[in-house]
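[1] predicted model, plus sequence, below.
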Amino acid sequence: MSNSSDSVDLLLEGLTLDSDHLLPVFLLLLFAYIFVLFSNFCMCFLIISERSLHQPMYLLYLNLSTNDILGNTTVMPRLLYDMLRPPALRHIHLYGCVVQAFLAILFNTTGYTILMIMAFDRYVAICLPLRYSALMNARMLVRLMVWAWGVAFVFVGVLIGLTLRLSMCRSLVSGLYCNNASLFKLSCESTYINNVYGLFFTVVLFSSSIGSVVLTYTKITVACLTSKSASLNRKALQTCSTHLLSYLVFLCSGLLIITFHRFPQLTQERKFITIMYHLLPSGLNPLIYGVQSKEVRRGFRGMVSKIITVKQK
């Protein structure tokens, strides 16, 4: 955005509550954010430190946890900080707003691309078990991870780039935090190109995400129904249920935000749905994988026993 952006300060709308609800909501969000950080950092440390978890599925989950930490840290500290300040003092520099918008959208996009790759990994493991080691080797895994982050980076970069070309005539950033829509709404120019690309971006992301998951799980279901192997069906149920549950939580949270945007009068409700979109999937994922996966539970018990042994010495 032009108009001497070197000295542009914007005003964040943020979350405004009455004095009776401010402290309880602040503490609730603070503890939820701490839980998200703690649980995902624990999962990352566990996967990195335990050799038994150096498998494609868990290394992909490592990317998902990293993305959850990034996405929540982009939004929550600033949101909590602004809750303790009066609305008139919630200033943010334009460059800081752009960085926050970029990282927030990157979190959203990368979440879908990683879950798409995890669906492909489950398909290969269930439907092509004899070729799994050859197909999901280290080189392929690196390529898939680079693709997940690279595609998201390019698409989001173009999205933000189209917004930065606009001149700015307003200073109030609507919503909880900076995002692409709140940025281009600061301009008085035509945002037709931004709206078209934004719609294209959303359609491609959701259609490719839903399409890939439906396709892979359809093939997995067919393979399980036509197979007489009880061990295959048990493996499919155990490994696929965790991924599918994580995907559905993330997808439904995103669809709720889109739905609430069609009701402008529900501003406060939309803000809380947006907060839950960041906190809920990120907080549930470690629990889902920790409870369902025997390898994760075994690794966690081993890590706890090592800590106890070190303390006893």
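    Ah, there it is.

[2] make it CA atoms for all contacts and neighbour counts henceforth
    Will do.

[3] helices of this structure, start to end?
    Using DSSP state H, the helices found in the chain span residues 19-49, 56-83, 94-127, 132-135, 138-164, 180-184, 192-226, 230-260, 267-292, 294-312.

[4] for those helices, which one sits closest to Leu11?
    helix 94-127 (9.6 Å; C-alpha to C-alpha).

[5] quick one, the closest one and helix 230-260 angle?
    150 degrees (axes from the mean of the first three to the mean of the last three C-alpha atoms, to 10 degrees).

[6] helices or strands next to helix 94-127 in the packing?
    Helix 94-127 makes packing contacts with helix 56-83, helix 132-135, helix 138-164, helix 180-184, helix 192-226, helix 230-260 when contacts are defined by 3 or more C-alpha pairs under 8 Å, 6 or more residues apart in numbering; DSSP states H and E.

[7] got a markdown table for those, with mean neighbour count and distance to His91 too?
    What follows is those, written out as a markdown table (neighbours: other C-alpha atoms under 10 Å; distance: least, C-alpha to C-alpha, whole Å):
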| stretch | mean neighbour count | distance to His91 |
| --- | --- | --- |
| helix 56-83 | 20 | 9 |
| helix 132-135 | 14 | 50 |
| helix 138-164 | 17 | 19 |
| helix 180-184 | 22 | 14 |
| helix 192-226 | 15 | 25 |
| helix 230-260 | 16 | 25 |
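
[8] okay if I get those as CSV plus distance to Leu28?
    Putting the helices and strands packed on helix 94-127 into CSV (distance: least, C-alpha to C-alpha, whole Å) gives the following:
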stretch, distance to Leu28
helix 56-83, 10
helix 132-135, 43
helix 138-164, 31
helix 180-184, 26
helix 192-226, 31
helix 230-260, 19
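
[9] use this one as the comparison:
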Amino acid sequence: MKKENHTLVNRFTFQGFSSFHEHQLTLFIMFFVLYMLTLAGNIIIMTIISLDRHLHTPMYFFLGMLSASETVYTLIIIPKMLCNLIDLSRPISLAGCATQMFLFITLAINNCFLLTAMGYDRYVAICNPLRYTVIMNKKVCVRLAWGACSIGLIVAMAQVTSVFRLPFCATKVAHFFCDIRPVMKLSCIDTTVNEILTLIISVLVILVPTGLVFISYILIISTILKIASAEGRKKAFATSASHLTVVIVHYGCASIAYLKPKSENTKDQDQLISVTYTIITPLLNPVVYTLRNKEVKDALLRAIGRKLS
């Protein structure tokens, strides 16, 4: 859309999935079902972890925090997206867009660093098991969780402030939520400085956690290979497999979305990538940790048994 100079706006509308207008109802049903599954899965994980004393360990503390973060993360994006699939003309105010972007960035970064904390937890559990309870005590876990949230809040404040100080002339956001690049494209002025800032932040909050997790797993794998018994190696690999699966998908999607050249993909390709990290990845968390994790499955069966009795 051509931008008109000197015509400032105070609200936006989302183009959403307008390219697939004839499939709006199908998309609505599909995304609604996935959203319900995501909510149900994460709520079940949080409930099981809080109620079952066998899961009151650092690993499941971080998993519960991740599930809570993913739940709020989807709440700020998907309901609005579903409404727009029904009514494409529904606007969002400038303040509403800034709030959505702020919460989205905060929780996305929080998730990245929570996964890093979970990687550190697995490293201590496997590489230093005798001192695990001393190193990963309650105070350390709370500090790591609070640190992940604090980094998200600080970075989100800087990013949102830089974006919404820009004057906007166009009103159509070529996306289904207030993501950084689609909103910046609506500015009347050159946004090169903002794009450089966004790239620097993306590199720091994606590559730094990825590097830390990568180092953790190099040390974990080298320790596992030294275990004498095959059963011991299998058990050690099993405790880390679920986390590693989520890490690969989460950081992989984030890297594709925010570290690729801005003109590399079309709008539809960008939206497909965004659907992956806003809908599929939050659903992956409960699926992986319930289907691949024996302790969570056992806790779920115990809870079902108590309910039936």
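    Received it, and whenever you're ready, just let me know what you need. All figures in this text were calculated on a predicted structure; none of them were measured in a lab.

[10] TM-score of the superposition?
    Once superposed, the chains reach a TM-score of 0.91 (TM-score structural alignment, normalised by the length of structure 2), with 303 aligned residues with a C-alpha RMSD of 2.1 Å.

[11] hang on, the earlier thing: redo the helices of structure 1 as CSV? Include distance to Glu13 of structure 1.
    Listed next are the helices of structure 1 as CSV, based on distance: least, C-alpha to C-alpha, whole Å:
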stretch, distance to Glu13 of structure 1
helix 19-49, 15
helix 56-83, 9
helix 94-127, 12
helix 132-135, 49
helix 138-164, 19
helix 180-184, 10
helix 192-226, 22
helix 230-260, 18
helix 267-292, 11
helix 294-312, 41
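
[12] Val8 of structure 1 is nearest to which of those?
    Among the helices of structure 1, the nearest to Val8 of structure 1 by C-alpha to C-alpha is helix 94-127 (5.8 Å).

[13] mean shift of that closest one relative to structure 2?
    Aligned to structure 2 and superposed, helix 94-127 of structure 1 gives a mean residue distance of 0.9 Å (mean C-alpha distance after the TM-score superposition for structure 1).

[14] can you give me the buried ones in that helix?
    Under the neighbour-count criterion of 16 or more other C-alpha atoms under 10 Å, helix 94-127 of structure 1 has 94-95, 97-98, 100-127 buried.

[15] same question for stretch 6-20 of structure 2.
    Arg11, Phe12, Thr13, Phe14, Gln15, Gly16, Phe17, Ser18.

[16] could you do stretch 40-54 of structure 1 as well?
    So, applying 16+ other C-alpha under 10 Å, buried residues of stretch 40-54 of structure 1: Asn40, Phe41, Met43, Cys44, Leu46, Ile47, Glu50, Leu53.

[17] list of residues touching it?
    58-59, 62, 65-66, 68-69, 282-283, 286, 295-296, 299-300, 303 (C-alpha atoms under 8 Å, 6 or more residues apart in numbering).

[18] thinking again about what came up before, mind putting the buried residues of stretch 40-54 of structure 1 into a markdown table with distance to Val151 of structure 1?
    Formatted as a markdown table, the buried residues of stretch 40-54 of structure 1 follow (distance: C-alpha to C-alpha, whole Å):
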| residue | distance to Val151 of structure 1 |
| --- | --- |
| Asn40 | 24 |
| Phe41 | 25 |
| Met43 | 25 |
| Cys44 | 23 |
| Leu46 | 28 |
| Ile47 | 25 |
| Glu50 | 29 |
| Leu53 | 26 |
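
[19] between these, which is closest to Phe200 of structure 1?
    For the buried residues of stretch 40-54 of structure 1, the nearest to Phe200 of structure 1 is Asn40 (31.9 Å; C-alpha to C-alpha).

[20] among the helices of structure 1, which is nearest Leu172 of structure 1?
    helix 180-184 (8.7 Å).

[21] just checking, what packs against that closest one?
    Partner elements for helix 180-184 of structure 1 (3+ C-alpha pairs under 8 Å, 6+ apart): helix 94-127, helix 138-164.

[22] and which of the contacts of stretch 40-54 of structure 1 is nearest to Leu79 of structure 1?
    Nearest to Leu79 of structure 1, judged by C-alpha to C-alpha, of the contacts of stretch 40-54 of structure 1 is Ile69 at 15.3 Å.

[23] could you find the closest non-adjacent residue to Thr7 of structure 2?
    Cys169 (5.4 Å; C-alpha to C-alpha, 6 or more residues apart in numbering).

[24] now, among the buried residues of stretch 40-54 of structure 1, which is nearest to Asn194 of structure 1?
    Nearest member of the buried residues of stretch 40-54 of structure 1 to Asn194 of structure 1, counting by C-alpha to C-alpha, is Asn40, at 34.2 Å.

[25] distance to Cys252 of structure 1 for the helices and strands packed on helix 180-184 of structure 1 - can I get that in a markdown table?
    Output for these, formatted as a markdown table (distance: least, C-alpha to C-alpha, whole Å):
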| stretch | distance to Cys252 of structure 1 |
| --- | --- |
| helix 94-127 | 12 |
| helix 138-164 | 20 |
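
[26] among those helices, which comes closest to Pro77 of structure 1?
    Per C-alpha to C-alpha, nearest to Pro77 of structure 1 of these: helix 94-127, 11.5 Å.

[27] give me the angle between that closest one and helix 192-226.
    Using the same axes, to 10 degrees, the direction of helix 94-127 of structure 1 lies 20 degrees away from that of helix 192-226.

[28] go ahead and flag the most central residue of structure 2.
    Ala108 (4.4 Å; C-alpha atoms, centre = their mean).

[29] which residues touch that one?
    Tyr73, Gly152.

[30] same thing but at 10 Å, please
    Going by C-alpha atoms under 10 Å, 6 or more residues apart in numbering, Ala108 of structure 2 touches 69-70, 73, 102, 114, 149, 152, 156, 205, 250, 254, 277-278.

[31] do the same with Val124 of structure 1
    By C-alpha under 10 Å, 6+ apart, the residues touching Val124 of structure 1 are Met118, Leu130, Arg131, Tyr132, Ser133, Leu135, Met136, Thr216, Ile220.
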